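Student: sequence first, then the predicted structure, then my questions.
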Amino acid sequence: MNKTLLGMVIIGVSATPVMAAEFTCQLENKKYVSVIVDPGKTPQYRYGTLAKPEITLPLNEKGARNIFVGQGHFIAGESLYIRFQNGPYSYLLYQGEGRGWAFKGLAVYKNNKLINKKECQNWNSFDLYDILNYQIRTDPALELYDSPYSFDPNSNE
């Protein structure tokens, strides 16, 4: 009995609860992109100034089903993103690097084609790999052979 209780206490002490987190950076256009994740709640995406967001997603409960996390591994690099899909648009907070490139910031796609990207001004503002601690669905686009989201955003120009 004492051994079982001791084992339960050690497991309980060593398990760190996942807390709410905010991944925010100022972009090269002086606007901010933020993703807020909180266990048990729908992640939120915000883009705009600190005083007035221009885009906030998801728009409704239905939009909560269109939030995904993706991870790409490729020769000499890897990437990670959280994607908020709204109709034909996908807004990705993205972090990745490979041979000859590195990018952390916002990538916007329309119909799976990159239409805009803005790099974070302060690279140390967040580490997106922490988002893997949250129970966000894996992006079904990763099942595609040529997923547009898992590679260097510079390659889609």
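Tutor: In hand now; what should we look at?
Student: from here on, contacts and neighbour counts on C-alpha atoms
Tutor: OK.
Student: what's the burial count for residue 56?
Tutor: By other Cα atoms under 10 Å, the residues close to residue 56 number 13.
Student: for the residue lying closest to it once chain neighbours are set aside, give me its contacts.
Tutor: Nearest-residue entry for residue 56: residue 46, 4.6 Å, with adjacent residues in sequence omitted and distances by Cα to Cα, 6 or more residues apart in numbering. By Cα atoms under 8 Å, 6 or more residues apart in numbering, residue 46 lies in contact with 32, 33, 34, 35, 53, 54, 55, 56, 57.
Student: let's see that with 7 Å instead.
Tutor: Neighbouring residues of residue 46 by Cα atoms under 7 Å, 6 or more residues apart in numbering: 33, 34, 35, 53, 55, 56, 57.
Student: out of those, which end up buried?
Tutor: Buried members of the contacts of residue 46, scored by 16 or more other Cα atoms under 10 Å, are 33, 34, 35, 57.
Student: closest one to residue 2 out of the contacts of residue 46, please.
Tutor: residue 35 (44.4 Å; Cα to Cα).
Student: Three-state assignment for that closest one, please.
Tutor: strand (DSSP: H, G, I helix; E, B strand; the rest coil).
Student: I'd assumed residue 25 was in contact with it.
Tutor: No. With contact defined as Cα atoms under 7 Å, residue 35 and residue 25 do not form a contacting pair (9.6 Å).
Student: how close does the residue nearest to residue 56 sit to residue 11?
Tutor: Relative to residue 11, residue 46 is positioned 37 Å away (Cα to Cα, to the nearest Å).
Student: then residue 121?
Tutor: Taking Cα to Cα, one finds residue 121 at 40 Å from residue 11.
Student: okay, now the one to match up with it:
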Amino acid sequence: MRLSTIIFATMFHGYAQLAGAVESHCEQDESIIFNCRTGKKIVSVCASKTISDSSGYLQYRFGPKGAPELILPAAKIPPNADIQANTLTFAGGGGAYIRFKQEPYGYVVYTALGRGWGDKAGIAVEKNNGLQVNLNCKKPVLSELGPDFFDKAGLSKDQIGFELP
């Protein structure tokens, strides 16, 4: 097992127990890839049960329970260049993120764990690749973000990079 897989598995131990008890924008027949509350709003990354670069879909959904204000991409289509992902490496930790693009905006869902500061998760809203807003997740956080999922989904590697807010 790769070190990055161990880090991501350790970060969010207990995922299966939490998945059924958490409010999400994902539908019953979808997988929760990422989910948390940022106050009164929920951010969810939902995927079809089967996903690859040629079939299935991945969507970012944000807004109040039962009424997402933003869904990217709007249609349930296979992942394309507007959805990119990458991992983060730190001394004593690591992280992962997915960037959903809708020019000039980017919506970056992230999780990370580092020695000295613990775990972080949230959504960073960017405009022209510059941070506009960062919303921190409240616990519990559900996350399947990481290299295994990125490979399985056929996501393009993000070339812009991402600095934790």
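Tutor: That came in fine, so what should we check first? Note that the structure is a prediction, hence the values are computed from the model and not measured.
Student: and the residue nearest to residue 56 of structure 1, what pairs with it in structure 2?
Tutor: Under the alignment (TM-score structural alignment), residue 46 of structure 1 pairs with residue 61 in structure 2.
Student: work out for me the element that match sits within.
Tutor: Using DSSP states H and E, residue 61 of structure 2 sits within strand 58-64.
Student: mind reading off the mean deviation between that strand and structure 1?
Tutor: Taken against structure 1, strand 58-64 of structure 2 registers an average deviation of 0.5 Å after superposition, with mean Cα distance after the TM-score superposition for structure 1.
Student: what sits against the most centrally placed residue in structure 1?
Tutor: Nearest to the mean C-alpha position of structure 1, by Cα atoms, centre = their mean, lies residue 82 at 2.6 Å. Applying Cα under 7 Å, 6+ apart to residue 82 of structure 1 gives the contacts 68, 69, 70, 92, 93, 94.
Student: neighbours of the counterpart of the third one in structure 2, just the number please.
Tutor: Using TM-score structural alignment as the criterion, residue 70 of structure 1 maps onto residue 86 of structure 2. Using other Cα under 10 Å as the criterion, residue 86 of structure 2 is surrounded by 22 other residues.
Student: residue 86 of structure 2 should be in a strand, yeah?
Tutor: Yes. The assignment for residue 86 of structure 2 by three-state DSSP puts it in a strand.
Student: contacts only, for it.
Tutor: Taking Cα under 7 Å, 6+ apart, we find residue 86 of structure 2 in contact with 96, 97, 98, 157, 158.
Student: residue 8 of structure 2 now?
Tutor: residue 146.
Student: how about it, what's its partner in structure 1?
Tutor: For residue 8 of structure 2, there is no aligned residue in structure 1 (criterion: TM-score structural alignment).
Student: next: residue 159 of structure 2.
Tutor: By TM-score structural alignment, residue 159 of structure 2 lines up with residue 141.
Student: is that match part of a helix or strand, or is it coil?
Tutor: Of the three states, residue 141 of structure 1 takes helix under three-state DSSP.
Student: who touches it in this structure?
Tutor: The neighbours of residue 141 of structure 1, taking Cα under 7 Å, 6+ apart as the test, are residue 147.
Student: how about the helices in structure 1?
Tutor: For structure 1, the helices defined by DSSP state H occupy 2-14.
Student: nearest residue to residue 44 of structure 2 in space, please, no chain neighbours.
Tutor: Once flanking residues are discounted, residue 44 of structure 2 sits nearest to residue 35: 4.4 Å by Cα to Cα, 6+ apart.
Student: what's the distance between the one you found and residue 130 of structure 2?
Tutor: Distance, residue 35 of structure 2 to residue 130 of structure 2, using Cα to Cα: 24 Å.
Student: the more surrounded of these two?
Tutor: More neighbours surround residue 35 than the other of residue 35 of structure 2 and residue 130, with 30 against 12 (other Cα under 10 Å).
Student: aligned partner of that one in structure 1?
Tutor: Residue 35 of structure 2 maps onto residue 24 in structure 1, by TM-score structural alignment.
Student: would you mark the buried spots in the helix or strand residue 8 of structure 2 falls within?
Tutor: Here residue 8 of structure 2, judged by DSSP H and E, is contained in helix 3-11. Buried residues in helix 3-11 of structure 2, counted by 16+ other Cα under 10 Å: 4, 7, 8, 9, 11.
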